[in-house]
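Student: A predicted structure for the sequence below; I have some questions about it.
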Amino acid sequence: MSRVTILVYKGFQVLDATGPAAAFEIAGHFGAPYSIRLASLEGGRVASSSGIAVETVPLAEALQCELLLIPGADNPLRAARQKELLTAIADAARSGRRVASVCSGAFILAAAGLLEGRRAATHWAAVEALKRLHPRTVVDAESIFVEDRGVWTSAGVVAGIDLALALIGRDHGDELARKVAQKMVVYHRRPGTQPQHSALLDMVTPDNRFAPLLAWARARLSEPLSVERLAKEAALSVRQFTRAFTQATGVAPAKAIERLRVEAARAAIEAGADSLEEVARRTGFGNGDRMRRAFVRITGQPPLVARTGARREPGMRG
């Protein structure tokens, strides 16, 4: 029985705590039981940011665990000022327990001194603040989760489930983590190195006139997506479309489609797709050589690096 203590505090984000808890609970259904306890500094009812309150045991009663997990909050700095809380977290790490955070929970781990000199992830919107407040932390602005010498950190909300799946995979193997992901109806094998941002989100803001067009294109990457076809879908002449699109997104239409194809191909490769040629066909590259050249242009690395990186992720065996 692996014991997991989720340490909550006033104003914590519910899904940061309950998402990983559900993953560990479901692992038990497949023969890998985890004992899950919600704890707070003093115990009792603790209200989340949504107003939903949970019952907790005092932290002193729950420190005998294999994993101590800290959820995030809209304002984690309040909790990060509680010296007793920080001391307990630091002591847990020193005693060899794994310590993890979801989203802005990284600020609490940093305040406890656990991220000094370590690589860490947090929500993309909190990256600059974490760098500013804790300059000795190596903040990874891209990855959805990171493990550095027994301390695990993850990006926003749902990335906490990815982190939990990686921990389950580390403890009990990738096949069990896959079953848990299937039961939860979530994406399996989303590697920690997968970027928090998509090319689509980076290129346009939600109110950009071409956001619907790019969403339309992303759903049709296996089809020919010439500038002429894109212009027709946008109800503009090719010349008008090319000029307006480039001005709005900062990239030419063909380059935008190439970025979307690389993003889709990378996700498929990291998810364990068997054949690079098949990935190339499904994402519109036509063949593996064309896909390789696009990967090198966009990412600076060939597709095989994405596959190798996914296989080396903590808990991701294969």
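Tutor: Good, I have the coordinates.

Student: from here on, contacts and neighbour counts on C-alpha atoms
Tutor: Noted.

Student: would you tell me which helix is longest in the protein?
Tutor: helix 253-270 (DSSP state H).

Student: which stretches of this protein form helices?
Tutor: Under DSSP H, the chain gives helices at 14-29, 83-94, 106-111, 127-133, 159-172, 174-184, 199-203, 211-218, 227-233, 238-249, 253-270, 276-282, 288-299, 303-311.

Student: quick one: buried residues of the shortest one?
Tutor: Going back to what we said before, that points to helix 199-203. 199-200, 203 (16 or more other Cα atoms under 10 Å).

Student: ok, the longest one next?
Tutor: Going by neighbour count (16+ other Cα under 10 Å), the buried part of helix 253-270 is 253, 256-270.

Student: what residues does that helix touch?
Tutor: 189-191, 194, 198-200, 203, 217-218, 221, 225-227, 242, 245-246, 276, 279-280, 283-285, 291, 294-295, 298, 303, 306-307, 309-310 (Cα atoms under 8 Å, 6 or more residues apart in numbering).

Student: want to compare, so here's the second one:
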Amino acid sequence: MPRPPRHILFLLCDRMNLLDITGPLEVLSQPNRIHPDAPPYHISVASLKGGLITTSAGVRLDTTAISEISLDEVDTLILPGGGAGYVPFASQAMVDWISMHAPQIRRICSTCTGAFTLAATGLLSGRRATTHWLAGEALLKLDATIRLEENALFVQDGKFWTAAGVSSGIDLALALLEADLGHQAAMQVAQRLVVFLKRPGGQSQFSTPLRIQTLDGRLADLHGWMAANLQADLSVPSLARRAGMSPRSFARHYSEKVGLSPAKAVAAMRLEAASQALAASPQPIKTIAALCGFGDEQALRRAFMRQFGVAPQAYRERFTRILA
């Protein structure tokens, strides 16, 4: 006898981020389209009162009143993020409803600032969790006992799953799907959606190259050049000459503005470029090592073992970008 569909409940309210809703919804609805005769999920999109809710993008979505949902059958609750300024946005009525019904729900998830809703219930107290990188400090003001993992794309602690900013809800949904239906099912959905098969919860949600390129204009051009010339000499004397400064002044100025030494910033940029190349390019690892400034494959291997705990080939196998 086939297993009955797992009931996935999205609980919405006004001002929620559209992609926080539609990203996970698209992932979890795909298996139903692949297997229409035996859909593995029953998906409900609800709000406290039902009817139309208005997302942060202005798009309105029709919802079912939560009173019409059979809660005994709900397997997974998903709470998208939203609001303005990365602050709590859910009503007290919504928080109370979650607190009341959480014990009977097998799995409870949030995306982005949906973690604020969970934190308001007290359900994250003492637990590992994550949220959007801009919202971590505010989340801890709600509950200082939360063990915040600021760099994680998603975190699982028991029945509670929390995802970071916006698009990481897709990563979370793929992880839920893999836990429910297995690796092959998750791979098939990733292929249909043309996304990474799997980015682990431990992968940083905000890259070093992206962060440092948002800094002051004097360094922005230098960072752009560095990113395009990772195989070049990126030592302090070389970078200082390009910046028109003495090595000592450059190293001090750079560390003050970036928060990293030039050497650490270069290492982070090279490592990220190599990570992306391994996931998206069929080039030999030796070639990627040279293009990204590691010099040889052994240097690349040492960097990956130190940062990720896996060799470049294992990383490539896990993070292969599957194209339709």
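Tutor: Received, thanks. Predicted model, so just to flag it, every value in this text is computed and none were measured.

Student: need the TM-score from the superposition.
Tutor: Once superposed, chain against chain, the TM-score is 0.80 (TM-score structural alignment, normalised by the length of structure 1); 302 aligned residues with a Cα RMSD of 3.4 Å.

Student: sorry, back to before: for residue 3 of structure 1, find the nearest of the helices of structure 1.
Tutor: Distance to residue 3 of structure 1, taken as Cα to Cα, is lowest for helix 14-29 among these, at 9.9 Å.

Student: can you check which part of structure 2 that closest one sits on?
Tutor: Under TM-score structural alignment, helix 14-29 of structure 1 corresponds to residues 18-33 of structure 2.

Student: give me the distance between that stretch and the centre of its chain.
Tutor: Counting by Cα atoms, centre = their mean, to the nearest Å, stretch 18-33 of structure 2 is centred 15 Å from the centre of its parent chain.

Student: distance from it to structure 1 after superposition?
Tutor: Superposed on structure 1, stretch 18-33 of structure 2 shows a mean distance of 1.3 Å to its aligned residues (mean Cα distance after the TM-score superposition for structure 1).

Student: how about that stretch: buried residues?
Tutor: Buried residues in stretch 18-33 of structure 2 (16+ other Cα under 10 Å): 18-21, 23-25, 27-32.

Student: still on that earlier bit, can I get the helices of structure 1 in CSV with distance to residue 38 of structure 1?
Tutor: Below are these laid out as CSV (distance: least, Cα to Cα, whole Å):
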stretch, distance to residue 38 of structure 1
helix 14-29, 9
helix 83-94, 14
helix 106-111, 17
helix 127-133, 26
helix 159-172, 16
helix 174-184, 21
helix 199-203, 35
helix 211-218, 40
helix 227-233, 52
helix 238-249, 45
helix 253-270, 33
helix 276-282, 43
helix 288-299, 41
helix 303-311, 32
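
Student: residue 20 of structure 1 touches residue 166, doesn't it?
Tutor: No. Taking contact to mean Cα atoms under 8 Å, the distance of 10.6 Å between residue 20 of structure 1 and residue 166 leaves them out of contact.

Student: how about CSV for the buried residues of helix 199-203 of structure 1, with distance to residue 120 of structure 1 added?
Tutor: Listed next are these as CSV, based on distance: Cα to Cα, whole Å:
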residue, distance to residue 120 of structure 1
199, 23
200, 25
203, 26
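
Student: and which of those residues is nearest to residue 5 of structure 1?
Tutor: Out of the buried residues of helix 199-203 of structure 1, the member with the shortest distance to residue 5 of structure 1 (by Cα to Cα) is residue 199, at 36.2 Å.

Student: for residue 55 of structure 2, see how far away the nearest residue to residue 242 of structure 2 once chain neighbours are set aside is.
Tutor: Closest residue to residue 242 of structure 2 apart from its sequence neighbours, by Cα to Cα, 6 or more residues apart in numbering: residue 222 at 7.6 Å. Noted for residue 222 of structure 2: a distance of 39 Å to residue 55 of structure 2, by Cα to Cα, to the nearest Å.

Student: how about residue 126 of structure 2?
Tutor: Taken as Cα to Cα, the span from residue 126 of structure 2 to residue 55 of structure 2 is 31 Å.

Student: go on, residue 187 of structure 2?
Tutor: Counting by Cα to Cα, the gap from residue 187 of structure 2 to residue 55 of structure 2 is 30 Å.

Student: now the farthest one out in structure 2, which residue is it?
Tutor: In structure 2, counting by Cα atoms, centre = their mean, residue 246 sits farthest out from the average C-alpha position, at 39.5 Å.
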